[in-house]
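A.B. asks: Quick one: sequence and predicted model below, then my questions.
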Amino acid sequence: MRELAALSRFVGNTFAYWVLFFAVVAFLHPAWFIGLKGSIVPLLGLVMFGMGLTLKLEDYAEVARHPWRMALAVVAQFVIMPGVAWLLCQAFDLPPELAVGVILVGCCPSGTASNVMTWLARGDLALSVSITAVTTLIGPLLTPALIWLLASAWLPVSFMDLFWSILQVVLLPIALGLVAQRLLGTRVRHAVEVLPLVSVVSIVTIVATVVAASQAKIAESGLLIMAVVILHNSFGFLLGYFTARVFGLPLEQRKTLSLEVGMQNSGLGAALASVHFSPLAAVPSALFSIWHNISGAILATYFKRMSQKEER
């Protein structure tokens, strides 16, 4: 079990490299992954179940003392990223399927990768996990509502279909994870130790499947999509940080808000796009999954140096 836990830590720490590697392999050999499309939704549900196993109410006592920080983070998350996505689609005059894909990833809640980056950056980890949990829990309402509001100009959007999908693939697995944790107590510790391995395998499979299914379209407009994804992610980091600064938050919370706003649950975006729109609409989420782990690691390193300089 120790060897498996060690492997899980290694794979979790090198997450971005695995995503990038298998995305390239899927692009070069799409036939290897195209048959895995049906596994996207179950794999994402497995990741959400794992998140439920790790949630503990007692970790958030400090966060509860400053509820306005949480409120600010949630508003920033669901205003900045959807708004920037819509503006980028207008500015680049993206075709309908790509525009819907960019807006979809912008409307998703923050991703669990941001928690790891916040820890590496010496940010407020309890606040980070709380933001991820709260935005994920209210996502079934806000995500489909925002997609309907912003993306229906490009393609037809069904609020109820998206709502039920998120309910099944996010809220239900998290609730089952919480119940398992309550019933099994400390016995879930071994499962939690291998969660990074399960999460990485799941997200890598989702990204590789999406890339394989859209290989021709990526080859045709890959640079454009990548430019939009990089700008989207960068504006999320910048606006998240400066929002926290404008409201007078300390450095720890400024770093946390920056990473939480800029890093999305791109696995959810890819799953929703694949089920409700098309493989091409899932490409922005897949590329976002690759890029935000690379950019997040770079930014976390920079933020960590900020903390060290402040300590000196």
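C.D. replies: That came through fine.

A.B. asks: from here on, contacts and neighbour counts on C-alpha atoms
C.D. replies: OK.

A.B. asks: With residue 192 as the reference, measure out to residue 173.
C.D. replies: Distance, residue 173 to residue 192, using CA to CA, to the nearest Å: 15 Å.

A.B. asks: Which of those two has more residues huddled nearby?
C.D. replies: Shown here are residue 173 and residue 192; by other CA atoms under 10 Å, residue 173 has more neighbours (23 against 17).

A.B. asks: Can you give me the neighbour number for the nearest residue to the more buried one once chain neighbours are set aside?
C.D. replies: Nearest non-adjacent residue to residue 173, counting by CA to CA, 6 or more residues apart in numbering: residue 49, 4.4 Å away. By other CA under 10 Å, 23 other residues sit near residue 49.

A.B. asks: For the helix or strand hosting residue 49, what is the distance to the chain centroid?
C.D. replies: Under the criterion of DSSP states H and E, residue 49 resides in helix 40-54. Computed by CA atoms, centre = their mean, to the nearest Å, the chain-centroid distance of helix 40-54 equals 13 Å.

A.B. asks: do stretch 28-35 as well
C.D. replies: That offset, for stretch 28-35, works out to 24 Å (CA atoms, centre = their mean).

A.B. asks: Buried residues, that stretch. List them.
C.D. replies: 30, 33-34 (16 or more other CA atoms under 10 Å).

A.B. asks: Could you do stretch 85-102 as well?
C.D. replies: Of the residues in stretch 85-102, those buried (16+ other CA under 10 Å) are 85-86, 88-89, 94, 96-102.

A.B. asks: quick one: residue 178 from residue 168, how far?
C.D. replies: For residue 178, the distance to residue 168 - CA to CA - is 15 Å.

A.B. asks: Also residue 148?
C.D. replies: Taken as CA to CA, the span from residue 148 to residue 168 is 19 Å.

A.B. asks: Look at these two and report which has more neighbours.
C.D. replies: The residue with more neighbours, out of residue 148 and residue 168, is residue 148; 21 against 16, by other CA under 10 Å.

A.B. asks: take a look at this one as well, against the first:
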Amino acid sequence: MLSSLNTHLQKWMPILTPLSLVVGVLFEDLGGQLLFFVPWLFAFMTFAGSLSMSFEGFKSLKRYPWAIFIIIVFLHILMPIVAYFVSTAIFHDHLLTIGFVLAVAIPTGVTSFIWVSICRGHLALCLAIILIDTLLSPFVIPALLHIVVGQSIEIDTLSLILDLLWMIVLPSLAGVLLNEFTKGKIEVTFGRKLAPFSKLSLFGIVMINSSVIAPYIKNINFELVSVIIVVFVLAVSGYALCLALGHFLWKDTRIITTFLFTGGMRNIAVGVVIATTYFPSKTVMPVVFGMLFQQVLASFFTRVMEKYRLKFEVVSSLNENLS
């Protein structure tokens, strides 16, 4: 029953995620009263997702150090720079700039593992990237935000680091350690049962945090539409840049696939939590709208990657035959 529920939730995520946002806007008073519950939901999501990970992923650090380094640089340096200049040029609003940078600077999404698996990417490398990026997040995100925020907004960096530690790092380590201790059995016996509740938690986070931006969404204007369009363009650009860079950097389609999804997807829920906790509500807009497109774009680029793989492998086989 739980497995069937999880399958249906996974299938309908592109619809249920924006629906959760709409519900949150309509019932903004209820969502506002439940904001305190969001970090707990996120910690649970992180723990449930980490039950499938193990320290085996660190072996990829020895085999593919440059691949991991390049992906981390893409996630936390290249895309934040792009988001900063694009948002600054278009909006001239510092709060929105912070939101756009935060939206792309947050860790890669745990769900990227699902798409890498579907597209036959390098699963061990994917797990290594997710685990390493997760462990780096309490230090990388505050540093980036400190640079972008400057002196305009006072941010409690220590509290932010502590929040990231207990929302991301500690649940992740707990899940990985349990997986190691049980030799992978807990993911089969317990992890899969938690999967549908993890997705329901995501919908809950979107719904609750949508109450914060309800005043902006209810008053649809040119700025709101522009924010949504720019969020979409940045999201597509992230995937497209990953595919283009991957094509020139690696010949192995498994690594390119892994780069595509770990570089294109984000753990948006943590960005929403950070934005609502430490910044004015307007900052949340670029972050939360990212949830509208993430799963849909992942599905679209799955088809793109299939066509790319087919073309690349045909060309490679022809070259091998000619040589």
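C.D. replies: The structure has been received and is ready for your questions. All values derive from a computational prediction rather than experimental measurement.

A.B. asks: follow-up on the earlier one: in the second structure, what sits opposite the residue nearest to residue 173 of the first structure in the alignment?
C.D. replies: Matched across to the second structure, residue 49 of the first structure falls on residue 47, judged by TM-score structural alignment.

A.B. asks: ok, its match - contacts?
C.D. replies: Residue 47 of the second structure makes contact with 171-172, 174-175 under the criterion CA atoms under 8 Å, 6 or more residues apart in numbering.

A.B. asks: Could you dump these into TSV and include distance to residue 53 of the second structure and secondary structure?
C.D. replies: Formatted as TSV, the contacts of residue 47 of the second structure follow (distance: CA to CA, whole Å; DSSP: H, G, I helix; E, B strand; the rest coil):
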residue	distance to residue 53 of the second structure	secondary structure
171	12	helix
172	9	helix
174	10	helix
175	7	helix
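
A.B. asks: Of those residues - the most surrounded one?
C.D. replies: Among the contacts of residue 47 of the second structure, the one with the most neighbours (other CA under 10 Å) is residue 172, at 27 neighbours.

A.B. asks: got a list of what residue 246 of the second structure touches?
C.D. replies: The neighbourhood of residue 246 of the second structure, defined by CA under 8 Å, 6+ apart, consists of 255-256, 259-260.

A.B. asks: ok, residue 58 of the second structure - how many residues close by?
C.D. replies: Neighbours around residue 58 of the second structure, by other CA under 10 Å: 17.

A.B. asks: so it makes contact with residue 128?
C.D. replies: Yes: Residue 58 of the second structure is within contact range of residue 128, at 5.5 Å (criterion: CA atoms under 8 Å).

A.B. asks: does the aligned partner of residue 137 of the first structure in the second structure sit in a helix, a strand or a coil?
C.D. replies: Using TM-score structural alignment, the partner of residue 137 of the first structure in the second structure is residue 135. Here residue 135 of the second structure takes the helix state, with states given by DSSP: H, G, I helix; E, B strand; the rest coil.

A.B. asks: Please tell me I have it right and residue 135 of the second structure contacts residue 169.
C.D. replies: Yes: the pair residue 135 of the second structure / residue 169 is scored as a contact, 5.7 Å apart, by CA under 8 Å.

A.B. asks: what about these two, which has more around it?
C.D. replies: Applying other CA under 10 Å to residue 135 of the second structure and residue 169 shows that residue 169 carries more neighbours, namely 23 against 19.

A.B. asks: can you pull the contacts of the more buried one?
C.D. replies: Neighbour list for residue 169 of the second structure: 134-135 [criterion: CA under 8 Å, 6+ apart].

A.B. asks: What lines up with it in the first structure?
C.D. replies: Using TM-score structural alignment, the partner of residue 169 of the second structure in the first structure is residue 171.

A.B. asks: Helix, strand, or coil at that match?
C.D. replies: Secondary structure, three-state DSSP: residue 171 of the first structure is helix.

A.B. asks: Would you tell me which one of the buried residues of stretch 28-35 of the first structure comes nearest to residue 116 of the first structure?
C.D. replies: Nearest to residue 116 of the first structure among these is residue 33, at 27.9 Å by CA to CA.

A.B. asks: Pretty sure the closest one sits against residue 209.
C.D. replies: Yes: in this structure, residue 33 of the first structure is within contact of residue 209 by CA under 8 Å, at 5.3 Å.

A.B. asks: got any residues that touch both of the two?
C.D. replies: residue 26.

A.B. asks: what's near enough to touch the most centrally placed residue in the first structure?
C.D. replies: Compute the mean C-alpha point of the first structure, and by CA atoms, centre = their mean the closest residue is residue 265, 2.0 Å away. Going by CA under 8 Å, 6+ apart, residue 265 of the first structure touches 105, 108-112.

A.B. asks: Translate it into the numbering of the second structure.
C.D. replies: In the second structure, residue 265 of the first structure lands on residue 267 (TM-score structural alignment).

A.B. asks: With residue 70 of the first structure instead?
C.D. replies: In the second structure, residue 70 of the first structure lands on residue 68 (TM-score structural alignment).

A.B. asks: if you skip the residues just before and after it, what's nearest to that match?
C.D. replies: residue 129 (6.2 Å).
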